[in-house]
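Engineer: 3D, please:
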Amino acid sequence: MMSPLHAVIVACPAQGHVNPLMNLAELLAMRGFFITFVTTEWMDQRLLKAASKDAAARDREIQGRGFKFRFLAIPDGLPPEHGRTSEIGELLLALQSLGPALESVLSVADESVPPITCIITDSYLSCTAEVAKNLGVPRVVFWTTCTAYAIILKNAHFLLSQGHIPVKEEDLKSKDKLITCLPGKIPPIRPTDIVSFFREKHVSEVIYSASLYESRIQNIADYVLVNTFEELEGGIDAQIGLSVNGCPSLAIGPVFLPNFLQGRNSVYSMWEEDKTCFQWLDGQAQGSVLYVSFGSMAIKSEKQLHELALGLEACGYPFLWVLRSDIADGKSLDLPEGFKDRTKDRALIVSWTNQLKVLSHLSIGGFLTHSGWNSTLEAISMGIPMIGWPYCGDQFLNCRFVKDVWNVGFDFKGVDVDEFKVVTQEIVESTIRSIMEGSSRVKLRENVVRLKEAAHKAVTEGGTSYSNLNTFAEDMQKIAKSRV
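Structural biologist: Here you go, the predicted model:
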């Protein structure tokens, strides 16, 4: 008999972490796992409010798909008015103390729930290490990033010992300085590729010390999973770069793609989505629209947003712009006078939408993005070239790999050194033209379509990611069987 499998999945309370972990949860549920999905009360309420559902309706919906699923939420200890994702250092610090609350909620007796097989933890949740140890179950570290970035972060203390962290201002400006001492055969990295929280200017901030602590605990793992696919980062050896004491390290992504290809809407949003944009997109010519979105956390100055708006206006292309209400650091934003009137016949501005559905629309020809890993994977999987405009964390590395390693996009010069550098409307306009027209566009499209096909192949039966996830399920089955 097959032993019952029960994966506890614990997600960092941020949009870019909940989505991939929920998609992974569904993929495992389809392979027979009972899933306990845990996040914070704050995030749980945000997701329910955005979806206009209560917890009971959500449970009925996901169980209606035939999945064995339950959701648990624990308090994060922060006051209601705290900014959470706008104060990442303080949030990380709070999350590091959640171990007792997590262990307590998992220890409540429930005969309808199988014994826990493993804890699959977001790589940024060090609190799960002690919980997994106390419960006597494997700790599976899931990286919501690319393999290269995961290797950098996991080896932060080594980089510290070698003098590469904290990253000095003069090193950021040196394009000739390359770091080649990391394991896993990752391409030589530049100082600007290292986690932005490890830059010298952040040394006195909570985010610096909190990230170093997370790096240390990321080296406590019994299994490692990465949201990437082998064909994208084929030259990198994840087993050498990420494995802890020889444990398996497997690429299983893009985890959203199997659900998408099978017609399941597996997007979990912190904001109410605008659905009117799809009718507007239906009226645009194929490949003519530039999609503009900077994710859930990036902040831009009002001056920069004005320059961007004027560049979008000057380029002449139709554009769909996701403009969050808090993108100007929570301040009310006034776009250039007359901008909306002058562009109303070829532009649409929304506060939030289903990005995956947008990127898969035939009218989309390019993506101006903050270069978050989810956005990067989604664009590659839909065959859309990118213009990268990174803001923090791993976005600088993702942006450079898009431009220099995978050759599927462009960036803006200098923003990797200074994320607050103002990019002028002239540069915005010329860069958009480069990605939307001419010979450069043809080459970018060829490259990204090739990667799109590789991504689709990886997640379908017989593909590398599909097989790797099956291997993980089989390994967990052996663990469960050994306990019977």
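
Engineer: C-alpha from now on. contacts and neighbour counts both.
Structural biologist: OK.

Engineer: doesn't Ala309 fall inside a helix?
Structural biologist: Yes: under DSSP: H, G, I helix; E, B strand; the rest coil, Ala309 falls within a helix.

Engineer: And the strands in the stretch 151-300 of the chain?
Structural biologist: For the stretch 151-300 of the chain, the strands defined by DSSP state E, counting those that start in this stretch cover 223-226, 249-251, 289-293.

Engineer: repeat for the stretch 301-450 of the chain
Structural biologist: Under the criterion DSSP E, counting those that start in this stretch, strands of the stretch 301-450 of the chain are mapped to 319-322, 347-350, 364-369, 386-388, 409-411.

Engineer: Return the most buried member of these.
Structural biologist: strand 386-388 (a mean of 28; mean count of other Cα atoms under 10 Å).

Engineer: Determine how far it lies from the middle of the whole chain.
Structural biologist: When C-alpha coordinates are averaged (Cα atoms, centre = their mean, to the nearest Å), strand 386-388 and its chain have centres 16 Å apart.

Engineer: Would you mind pulling up the elements that it packs against?
Structural biologist: If you count contacts as 3 or more Cα pairs under 8 Å, 6 or more residues apart in numbering; DSSP states H and E, strand 386-388 packs onto strand 364-369, strand 409-411, helix 425-436.

Engineer: Indicate which one of those is closest to Leu172.
Structural biologist: strand 409-411 (16.3 Å; Cα to Cα).

Engineer: helices or strands up against the host helix or strand of Leu91?
Structural biologist: Assigned by DSSP states H and E, Leu91 belongs to helix 88-95. If you count contacts as 3+ Cα pairs under 8 Å, 6+ apart, helix 88-95 packs onto helix 206-217.

Engineer: go with 6 Å
Structural biologist: The contact analysis (3 or more Cα pairs under 6 Å, 6 or more residues apart in numbering; DSSP states H and E) places helix 88-95 against no helix or strand.

Engineer: these two touch, right, Val140 and Tyr223?
Structural biologist: Yes: contact criterion Cα atoms under 6 Å: Val140 and Tyr223 qualify, at 4.6 Å.

Engineer: Before we compare anything, build this one as well:
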Amino acid sequence: MGRRGHILALPYPAPDHVSRMMALCRVIENHGFKITFVNTEFIHKRVVSAQSLMDSNIDLVSIPDGLDPEDERKDSDYPKLCEAMLLHMPAKLEQLVRRVNATSFDDEDQITCFITEFGMSWALEVAYKMGIRGATYWPLSATYCTAIGLARNQALEKIMSVVDETEGGGRTQFSEDLESVLGLPNCDLETMKRALEYGMRNIRAMDTTDWWLCNSAYELEADEFARIPKLLPIGPFPPECGDSRSLFFPEDDSCIDWLDQHPPCSVIYVAFSSVGTLEPTQFVELALGLDLSNRPFLWVGRPKITGSEHRSCLVYPNEFRGTRGKIVTWAPQPKVLNHPSTACFLSNCDWPSTTEGLCSAVPFLCLPFISDQPFNMSYICDAWKVGVRLDPDENGIIPRSEIKNKVEQLLGDESIRARSSQLRTKIFDTIAGGGRSSKNFNSFINWLKLHR
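Structural biologist: Got it, this is the predicted structure:
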């Protein structure tokens, strides 16, 4: 009996990234492969405590990220985390692989391939050293992959042009757009430099493999894939591929019963990703805008949505009635988006939510925060024309009147819903048996089987 193939998967240690890598692994597992899913100890504890994978055959293991247990792991501490990971994790990862392989039965279950996220591609150096093949995975859009590459080059040029690094306390004059793309707002020279060094280390390591996988489709971003020929679209994976339950938050299924009580295409679904926060003033305007819409709404008011530590710190304005709505801490999003009562999706346009909305043919109201979200909004509103943007006022706040007016505009435009349905058909065609994404993914699976 030959080896069935044993994959080691390593995502970047952030909830959305871990969830996207897990979605890929669940699909690969269906092809008969064994999966060892490696998280940092900090993330591992969160996944285990959520008990979301109790019936899964995927083995969850962990290694330390190099930071102290009491250290915060916020987006603003990205360079600190990256430095710690590079210093401590390669050796720990190699020890883990040797331990797994040493305890494998008759070599049948030894690790045969690494799949790392782009942001953890340094691990391919470990794989290469140990004679193990590897692949790397980009869970976001091809457009954002291109944007990050351009932003890194611009930032490197800026750093190289700085003659006196100590002038002004060592701070640079990076543009807000550049810092937003890189996910490093208000950063100083040294912080930017450390983040770029980490990114360049990953890019160099990616040269050890020909498999650069992307959770998108030619049909969605043809021009961007033409710019990066090595990037291979294999998605977007719809929620029904594998188990779509949340890895980090308990889902409130009562909202499905609530949706059942409403007419088709009547409910505004409001949800943002597991990271990013609303300014308190924006939170108030959103609440009052939902009231003004005079429509039923389902609002995911997750913990820390306004930067507060506890759910009880969400302060709703006195005039907020909310009688037409239901507010939950977390929702089973794919079920909500596919429910016939859902009329539109007010989203921050992170890529997972974008693809889930596209696969459900639900029009978007766009309120992006940072990182890839403005790029995704541009595609949603300008390229695919399946949503509308919420425009801020002169103070950078989207007022309640804007929310009310754009809800009416979106739900009154039947052409947007028609285009949403057409785009969903294209997506399901490309991930079906004869589609381009499906063929690419099957080629990768065949390569895994050949080298197991």
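
Engineer: thinking again about what came up before, would CSV of the strands of the stretch 151-300 of the first structure with distance to Pro336 of the first structure and mean neighbour count be doable?
Structural biologist: Shown next, in CSV, are the strands of the stretch 151-300 of the first structure (distance: least, Cα to Cα, whole Å; neighbours: other Cα atoms under 10 Å):
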stretch, distance to Pro336 of the first structure, mean neighbour count
strand 223-226, 42, 25
strand 249-251, 45, 26
strand 289-293, 17, 23
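
Engineer: export those to JSON lines and tack on distance to Ser196 of the first structure?
Structural biologist: As requested, the strands of the stretch 151-300 of the first structure are exported to JSON lines (distance: least, Cα to Cα, whole Å):
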{"stretch": "strand 223-226", "distance to Ser196 of the first structure": "21"}
{"stretch": "strand 249-251", "distance to Ser196 of the first structure": "24"}
{"stretch": "strand 289-293", "distance to Ser196 of the first structure": "20"}
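
Engineer: Nearest to Lys331 of the first structure, out of those?
Structural biologist: That would be strand 289-293 among these, by Cα to Cα, at 17.9 Å.

Engineer: burial count for the aligned residue in the second structure for Lys303 of the first structure?
Structural biologist: In the second structure, Lys303 of the first structure lines up with Thr281, judged by TM-score structural alignment. Burial of Thr281 of the second structure is recorded as 13 neighbouring residues (other Cα atoms under 10 Å).

Engineer: The closest residue to Thr281 of the second structure other than its chain neighbours: neighbour count?
Structural biologist: Nearest residue to Thr281 of the second structure in three dimensions, chain neighbours excluded: Ile397, at 7.6 Å (Cα to Cα, 6 or more residues apart in numbering). When neighbours are counted by other Cα under 10 Å, Ile397 of the second structure registers 17.

Engineer: And Pro239 of the second structure, how far from Thr354 of the second structure?
Structural biologist: For Pro239 of the second structure, the distance to Thr354 of the second structure equals 12 Å [Cα to Cα, to the nearest Å].

Engineer: Can you tell me what sits against the longest helix along the first structure?
Structural biologist: Ranked by number of residues, the top helix in the first structure under DSSP state H is helix 438-459. Helix 438-459 of the first structure is contacted from outside by 380-381, 383, 408, 435, 463-466, using Cα atoms under 6 Å, 6 or more residues apart in numbering.

Engineer: So which of Pro239 and Thr354 of the second structure has more stuff around it?
Structural biologist: Legend: neighbour count by other Cα under 10 Å for Pro239 of the second structure and Thr354, higher for Thr354 (24 against 19).

Engineer: mind checking what the more buried one lines up with in the first structure?
Structural biologist: Alignment note: Thr354 of the second structure maps to Thr376 in the first structure; criterion TM-score structural alignment.

Engineer: Tell me the one of the contacts of helix 438-459 of the first structure nearest Arg346 of the first structure?
Structural biologist: Nearest to Arg346 of the first structure among the contacts of helix 438-459 of the first structure is Ile435, at 18.0 Å by Cα to Cα.

Engineer: what's near enough to touch the closest one?
Structural biologist: Arg441.

Engineer: how about stretch 473-480 of the first structure: buried residues?
Structural biologist: With burial defined by 16 or more other Cα atoms under 10 Å, the residues of stretch 473-480 of the first structure counted as buried are 473, 476-477, 479-480.

Engineer: Was I right to think Pro75 of the first structure contacts Glu41?
Structural biologist: Yes: using Cα under 6 Å, Pro75 of the first structure is in contact with Glu41, at 5.3 Å.

Engineer: Skipping its backbone neighbours, what lies nearest the counterpart of Thr112 of the second structure in the first structure in space?
Structural biologist: Under the alignment (TM-score structural alignment), Thr112 of the second structure pairs with Thr117 in the first structure. Of all residues not flanking Thr117 of the first structure in the chain, His6 sits nearest, at 5.0 Å (Cα to Cα, 6+ apart).

Engineer: and the one you found, that's in a helix?
Structural biologist: No: under three-state DSSP, His6 of the first structure falls outside any helix and is assigned strand.

Engineer: where do the helices sit along the stretch 251-400 of the first structure?
Structural biologist: If DSSP state H, counting those that start in this stretch is used as the criterion, the helices of the stretch 251-400 of the first structure fall at 257-261, 277-282, 302-315, 339-343, 355-359, 373-382, 395-400.

Engineer: host element of Leu21 of the first structure?
Structural biologist: Judged by DSSP H and E, Leu21 of the first structure forms part of helix 15-29.

Engineer: Over in the second structure, find the residue span stretch 269-280 of the first structure aligns onto.
Structural biologist: Counting by TM-score structural alignment, stretch 269-280 of the first structure pairs with residues 247-258 of the second structure.

Engineer: Please enumerate residues in contact with that stretch?
Structural biologist: 47, 50, 52, 330-332.

Engineer: rerun that using 8 Å as the cut-off
Structural biologist: 15, 19, 46-47, 50-53, 298, 326, 328-332, 335-336 (Cα atoms under 8 Å, 6 or more residues apart in numbering).

Engineer: again with stretch 191-204 of the second structure
Structural biologist: Contacts for stretch 191-204 of the second structure (Cα under 8 Å, 6+ apart): 78-79, 82-83, 118-122, 152, 155-156, 159, 184.

Engineer: what's stretch 154-166 of the first structure in contact with?
Structural biologist: The contact list for stretch 154-166 of the first structure (Cα under 8 Å, 6+ apart) reads 182, 191, 198-200, 203, 212, 215-216, 218-219, 242.
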